[in-house]
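Peer 1: Quick one: sequence and predicted model below, then my questions.
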Amino acid sequence: MAGTRERALDAAVDVLGTDGVRALSHARVDTAAGLPAGSTSNWFRTRRALLAGVVDWIAEGERADFGASDFPVAPGDTGLVDGLCTLIELLTGRYAVRTRARYALFLELSSDAELGPVLRGQRREFERWTEQLVSAAGIPDAPSATRALMALCDGLILHRITVDPELAVRPLIERTVRALKPQL
């Protein structure tokens, strides 16, 4: 069973992902986690500390859930397309609440002098991981191709969690990967 800290962080992600940043409070997290009043503030004294904890918790969860070994890509393989489609399906399905929480944090904290750089730093880690997959697929100019694919995937994710949860992403990803690597 998860400890109180982990339960509080999971509940905070749920609050953020369902009701937005403005709904986040220690009391609301305690209630959502089924914890005694004041439990969350024992771990995170201020709302800002709670937000910082959630930023790290989301990144930690995504690194655990989407490790490079889960998305093997070989040169000349369609593994990149399969991996990106799987990733989008998970981020907009099983992990949709966490995805909405991450986007809410980006919108709220992007200009925050302390937490904005932390969010962007974690994004850069994900970019490096994606660039490794793009390179493994044999796509030339991996940094530029990675930016293009990630922009497409961000748009598809946002579209699926806000407008059309059933949007077929495979044709769009296949077309983009083909354009980046014509021999696929």
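Peer 2: Sure thing, it's come through. Note that this is a predicted model, so its numbers are computed, not measured. Residues are numbered from 1 along each chain as shown.
Peer 1: When you work out contacts or count neighbours from here on, use the C-alpha atoms and nothing else.
Peer 2: Fine.
Peer 1: so who does the nearest residue to residue 133 once chain neighbours are set aside touch?
Peer 2: Setting aside the residues directly before and after it, residue 133 is nearest to residue 73 in space (C-alpha to C-alpha, 6 or more residues apart in numbering), at 6.0 Å. Residues counted as contacts of residue 73 (C-alpha atoms under 8 Å, 6 or more residues apart in numbering) are 79, 80, 83, 133, 136, 137.
Peer 1: what's the burial count for the fifth one?
Peer 2: Spelled out, that is residue 136. Neighbours of residue 136 under the rule other C-alpha atoms under 10 Å: 18.
Peer 1: right, and it touches residue 71 too?
Peer 2: No: Residue 136 is beyond contact range of residue 71, at 10.8 Å (criterion: C-alpha atoms under 8 Å).
Peer 1: helices or strands up against the helix or strand hosting residue 14?
Peer 2: Here residue 14, judged by DSSP states H and E, is contained in helix 4-19. If contacts are counted by 3 or more C-alpha pairs under 8 Å, 6 or more residues apart in numbering; DSSP states H and E, helix 4-19 sits against helix 26-33, helix 39-43, helix 47-65, helix 96-109.
Peer 1: Any chance of those helices in a markdown table with distance to residue 176 as columns?
Peer 2: What follows is these, written out as a markdown table (distance: least, C-alpha to C-alpha, whole Å):
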| stretch | distance to residue 176 |
| --- | --- |
| helix 26-33 | 41 |
| helix 39-43 | 44 |
| helix 47-65 | 24 |
| helix 96-109 | 23 |
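Peer 1: returning to what we had before: now, which of the contacts of residue 73 sits nearest residue 180?
Peer 2: residue 137 (10.6 Å; C-alpha to C-alpha).
Peer 1: Please name the residues that touch that closest one.
Peer 2: 73, 74, 75, 76, 77, 78, 79, 80.
Peer 1: Pasting the second one now:
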Amino acid sequence: MAATRDRALQAGVELLGTEGVRALTHARIDAHAALPPGSTSNWFRTRRALLAGVVDWMAERERADFAPAEVAAQPGPDALIEQICAGIELQTGPFAAHTRARYALFLELAPDPELGAPLRRQRLEFERLSERLVIAAGIADPRPAARALMALGDGLALHRLTVDPDLDVRPVIERAVRSLFAEP
């Protein structure tokens, strides 16, 4: 069985991803994780500490789930299209609650310099990973290409999470990636 702290953090992410930021309370987490009352507050005394713990835990999970080892060895648009589609499938399928939780935290914590900083650092790590994918694929100007593909991916993920869970993202991703290869 997972450690009490990890169970609490996992439950916090699940609550964030299914019920929103207001559902993130010590008592709700204890109940959701089937922990004795007060367990979560033993680890995180304040709501601010709880939010910081959830942000850090999510970043650790995302680094493990989307490890840089995923970078394809073969260059070209097909491998990049496959990787982006697979990433969106993961984020809107098995990791949908985590994705919703991340969006909720970004909206809630963006104005807070201290709590928003870990979210922005994690975003920069994803930008670096995306740049490596774009470089490996052979796109000439990787930074703007990676940012454009990330923005497109965010939009498609948000659309799948909120409007159309069955949206086929492949045609959109294919068109975007192929256009980046066609640029002079």
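Peer 2: Thanks, I have the structure now. Just so it is clear, the model here is predicted, and its values are computed rather than measured.
Peer 1: care to give me the TM-score?
Peer 2: The TM-score (TM-score structural alignment, normalised by the length of structure 1) is 0.96; 183 aligned residues with a C-alpha RMSD of 1.2 Å.
Peer 1: Still touching in structure 2? Go through the contacts of residue 137 of structure 1.
Peer 2: Contacts conserved in structure 2 for the contacts of residue 137 of structure 1, counting by both residues aligned by TM-score structural alignment, their matches' C-alpha atoms under 8 Å: 74, 75, 76, 77, 79, 80.
Peer 1: so where's the longest helix in structure 2?
Peer 2: helix 113-137 (DSSP state H).
Peer 1: which ones are touching residue 55 of structure 2?
Peer 2: Residues in contact with residue 55 of structure 2 (C-alpha under 8 Å, 6+ apart) are 105, 118, 119.
Peer 1: Looking at the residues you listed, which one is closest to residue 54 of structure 2?
Peer 2: Nearest to residue 54 of structure 2 among the contacts of residue 55 of structure 2: residue 105, at 9.4 Å, using C-alpha to C-alpha.
Peer 1: if I look at the closest one, how far off is residue 87 of structure 2?
Peer 2: 20 Å (C-alpha to C-alpha, to the nearest Å).
Peer 1: Residue 24 of structure 2 too?
Peer 2: Relative to residue 87 of structure 2, and taking C-alpha to C-alpha, residue 24 of structure 2 is found at 27 Å.
Peer 1: Who has more neighbours out of these two?
Peer 2: Using other C-alpha under 10 Å, the more surrounded residue of residue 24 of structure 2 and residue 87 is residue 24, with 21 against 17.
Peer 1: Report the distance from stretch 150-163 of structure 1 to the chain centre.
Peer 2: 11 Å (C-alpha atoms, centre = their mean, to the nearest Å).
Peer 1: Repeat that for stretch 89-96 of structure 1.
Peer 2: Here the centre of stretch 89-96 of structure 1 is set off from its chain's centre by 9 Å, with C-alpha atoms, centre = their mean.
Peer 1: Tell me who's in contact with the residue minimising distance to the centre of structure 1.
Peer 2: Structure 1 has residue 99 as the residue nearest its centroid, 5.2 Å off, counting by C-alpha atoms, centre = their mean. Contacts for residue 99 of structure 1 (C-alpha under 8 Å, 6+ apart) come out as 17, 91, 92.
Peer 1: ok, the first one - contacts?
Peer 2: It refers to residue 17 of structure 1. Residue 17 of structure 1 makes contact with 96, 97, 98, 99, 100, 101, 102, 104 under the criterion C-alpha under 8 Å, 6+ apart.
Peer 1: What is the most widely separated pair among the residues you listed?
Peer 2: Spanning the widest gap among the contacts of residue 17 of structure 1 are 96 and 104, at 12.1 Å by C-alpha to C-alpha.
Peer 1: Okay, and residue 179 of structure 1 sits in which element?
Peer 2: Per DSSP H and E, residue 179 of structure 1 falls inside helix 170-180.
Peer 1: average offset between that helix and structure 2?
Peer 2: Compared with structure 2 after the fit, helix 170-180 of structure 1 shows a mean deviation of 0.5 Å (mean C-alpha distance after the TM-score superposition for structure 1).
Peer 1: Buried by neighbour count: which residues of that helix qualify?
Peer 2: For helix 170-180 of structure 1, a neighbour-count test (16 or more other C-alpha atoms under 10 Å) marks 173, 174, 176, 177, 180 as buried.
Peer 1: other SSEs contacting that helix?
Peer 2: By 3+ C-alpha pairs under 8 Å, 6+ apart, helix 170-180 of structure 1 packs against helix 79-92, helix 142-162.
Peer 1: Make a markdown table from the ones you listed and add distance to residue 56 of structure 1 to it.
Peer 2: Shown next, in a markdown table, are those (distance: least, C-alpha to C-alpha, whole Å):
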| stretch | distance to residue 56 of structure 1 |
| --- | --- |
| helix 79-92 | 17 |
| helix 142-162 | 20 |
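Peer 1: tell me the most buried of those?
Peer 2: helix 79-92 (a mean of 20; mean count of other C-alpha atoms under 10 Å).
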